[in-house]
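Chemist: pasting the structure only:
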């Protein structure tokens, strides 16, 4: 039986495909390549197509013996979501609806959903736990929460089983050096810092240094992308064992400040990496860190690659070898 990975040519999706293949799984990938890269898909059977295309989805399920789906495919830029809410509702929510309907037509009832800790909005406490209230502060988080709720209702109506994984910042690159992080445009802190180290940017912006944190800059969760891949596979295994649906946070439990990330990157790269302090961005909380206690206890998840040095070392190796990303 095969695992279908939607958005499998994207950053986290491609690393999960690689991890599945390493475990000997049969893998099917569906991606429209709007954000993903064909070269990032290291194996399996690839289909170029959109979730909202019923004909493509039915063909994927008809031509493969799929027993579980890992769903990554979604638009994910917070700023863009606030400017183009329609795009996010159509691609994320309607796209997920089309996927669930196609799964239901063929009787595939297991789905692992790549959600986000942005579903929580401004946290009431840190670290964030799965029982905390969900009140997103942006359209991206709102659509992800809507997708979670929709999957839950498919469980009620059609006996689906799901695992929803909520996390913040994936970072780093595969240990093989073959795949890494390449977004267009790039919005993630670690690759922006490393692009600055390569001279592709004049500086890295630090938005605010007067937050109530140890060094005044925002603190965020950073998880190695391969640790996230492991969690998705553990979630598939949970569903295959027939266990109940569940929601898990994936976090490092402590968080790293923007200034910490920059300083460690300077040490690892040996580059100056100019940083410019700018005004706070509206809506940026001081600290966003998720507790992963539940995932560790129930999934057996062990994020052993997620110290900041290892994350940046792997990312730096990728960016040095592929300074133009997959365009090289």
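Modeler: All right, it came through fine. Since the structure is predicted, the reported quantities are computational estimates derived from the model, not experimental observations. Numbers count the residues shown, from 1 in each chain.
Chemist: From here on, just use CA atoms for contacts and neighbour counts.
Modeler: OK.
Chemist: where along the protein do the strands fall?
Modeler: Assigned by DSSP state E, the chain shows strands spanning 2-6, 26-31, 45-48, 66-71, 110-114, 161-167, 169-171, 204-207, 219-220, 222-224, 246-250, 256-257, 275-278, 287-288.
Chemist: Counting neighbours, what do you get for the closest residue to residue 286 other than its chain neighbours?
Modeler: Sequence neighbours aside, residue 218 is the residue nearest to residue 286 in space, at 4.9 Å (criterion: Cα to Cα, 6 or more residues apart in numbering). Other residues within reach of residue 218, judged by other Cα atoms under 10 Å, total 26.
Chemist: here comes the other one, which I'd like you to weigh against the first:
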């Protein structure tokens, strides 16, 4: 019996391996638009797809980032300046993309741009702090997608949204986890709606990787700024020791981050070039072995695990 089960499992993984290795034809004729290409995943993916022969349209926030990327890639790659928090910038970039892809349409849209600060306990933050992250990670992603959807549909192409394991499991306060939960919900509804038109939507849910988004110095500085704004009463409730513990946890984050960004960009590339991409990709062993399994555990168990492993306010019960 066990031999039969093992044989069926082996056959399943063999068929899945074969199924997922089927590659889309004529990649050199396909256009892919990527946001957030100044650094991190977006920058690496742009260079990776350029080497693969695709026509990359890379959106950068700064001219300096765009120049550096062009210096590292072929003449096929083109850049545009894009601030996804501004409607006029998105409209201009969408028109720029339309002029380049023409009747071919846009094969791939990769919504990669994102930020993670301000991050701190929710009570320490203001509405403006939450909106700063939501404007980039969620509302900007929505507007970019909607502005380019007709071009993607014309090519019967792909939308790849960069979410996070924190879109499955909220471990800290601030707008980051909220925004990633929103990306998950938007991607699910979009996938079902666009399936009628032959468009595929994939989500990338990385664990902790060493990028600008997980920069401990930025997170620690934002936490300190949030603390400095608090009233004396709230500071007394939490205590300086709690603040120090939070900062220490942030510093430990760097050693826990994976440095191999290719684990993420390879998933993005597969989502764009495979005939049969996955719906969700979870790069990183921490995502596969810890955070994704935790997202399926009973809430009481997860809350207890987090409760005993997190810093506590000085006035906690």
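Modeler: Alright, I've got the coordinates. Small disclaimer: the values here were computed from a predicted structure and weren't measured.
Chemist: What would you report as the TM-score here?
Modeler: Once superposed, chain against chain, the TM-score is 0.56 (TM-score structural alignment, normalised by the length of structure 2); 216 aligned residues with a Cα RMSD of 3.8 Å.
Chemist: circling back to that earlier point, using JSON lines, please lay out the strands of structure 1 together with distance to residue 318 of structure 1 and mean neighbour count.
Modeler: Formatted as JSON lines, the strands of structure 1 follow (distance: least, Cα to Cα, whole Å; neighbours: other Cα atoms under 10 Å):
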{"stretch": "strand 2-6", "distance to residue 318 of structure 1": "23", "mean neighbour count": "24"}
{"stretch": "strand 26-31", "distance to residue 318 of structure 1": "23", "mean neighbour count": "23"}
{"stretch": "strand 45-48", "distance to residue 318 of structure 1": "24", "mean neighbour count": "16"}
{"stretch": "strand 66-71", "distance to residue 318 of structure 1": "25", "mean neighbour count": "23"}
{"stretch": "strand 110-114", "distance to residue 318 of structure 1": "24", "mean neighbour count": "25"}
{"stretch": "strand 161-167", "distance to residue 318 of structure 1": "23", "mean neighbour count": "25"}
{"stretch": "strand 169-171", "distance to residue 318 of structure 1": "11", "mean neighbour count": "22"}
{"stretch": "strand 204-207", "distance to residue 318 of structure 1": "19", "mean neighbour count": "18"}
{"stretch": "strand 219-220", "distance to residue 318 of structure 1": "22", "mean neighbour count": "24"}
{"stretch": "strand 222-224", "distance to residue 318 of structure 1": "14", "mean neighbour count": "27"}
{"stretch": "strand 246-250", "distance to residue 318 of structure 1": "24", "mean neighbour count": "24"}
{"stretch": "strand 256-257", "distance to residue 318 of structure 1": "21", "mean neighbour count": "20"}
{"stretch": "strand 275-278", "distance to residue 318 of structure 1": "22", "mean neighbour count": "13"}
{"stretch": "strand 287-288", "distance to residue 318 of structure 1": "27", "mean neighbour count": "24"}
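Chemist: Export these to a markdown table and append columns for distance to residue 263 of structure 1.
Modeler: Below are those laid out as a markdown table (distance: least, Cα to Cα, whole Å):
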| stretch | distance to residue 263 of structure 1 |
| --- | --- |
| strand 2-6 | 36 |
| strand 26-31 | 36 |
| strand 45-48 | 40 |
| strand 66-71 | 35 |
| strand 110-114 | 30 |
| strand 161-167 | 24 |
| strand 169-171 | 16 |
| strand 204-207 | 12 |
| strand 219-220 | 14 |
| strand 222-224 | 15 |
| strand 246-250 | 24 |
| strand 256-257 | 10 |
| strand 275-278 | 10 |
| strand 287-288 | 18 |
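Chemist: among those strands, which is nearest residue 316 of structure 1?
Modeler: Shortest distance between residue 316 of structure 1 and the strands of structure 1, using Cα to Cα, is found for strand 169-171: 10.8 Å.
Chemist: what sits up against the closest one?
Modeler: 12, 181, 188, 190, 220-225, 228, 311-312, 315 (Cα atoms under 8 Å, 6 or more residues apart in numbering).
Chemist: Just the ones of these in helices?
Modeler: 12, 190, 225, 228, 311-312, 315 (DSSP state H).
Chemist: possible to save these as TSV with distance to residue 205 of structure 1?
Modeler: Below are those laid out as TSV (distance: Cα to Cα, whole Å):
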residue	distance to residue 205 of structure 1
12	25
190	12
225	23
228	27
311	20
312	18
315	19
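Chemist: Just tell me what residue 119 of structure 1 corresponds to in structure 2.
Modeler: Matched to structure 2 by TM-score structural alignment, residue 119 of structure 1 sits across from residue 167.
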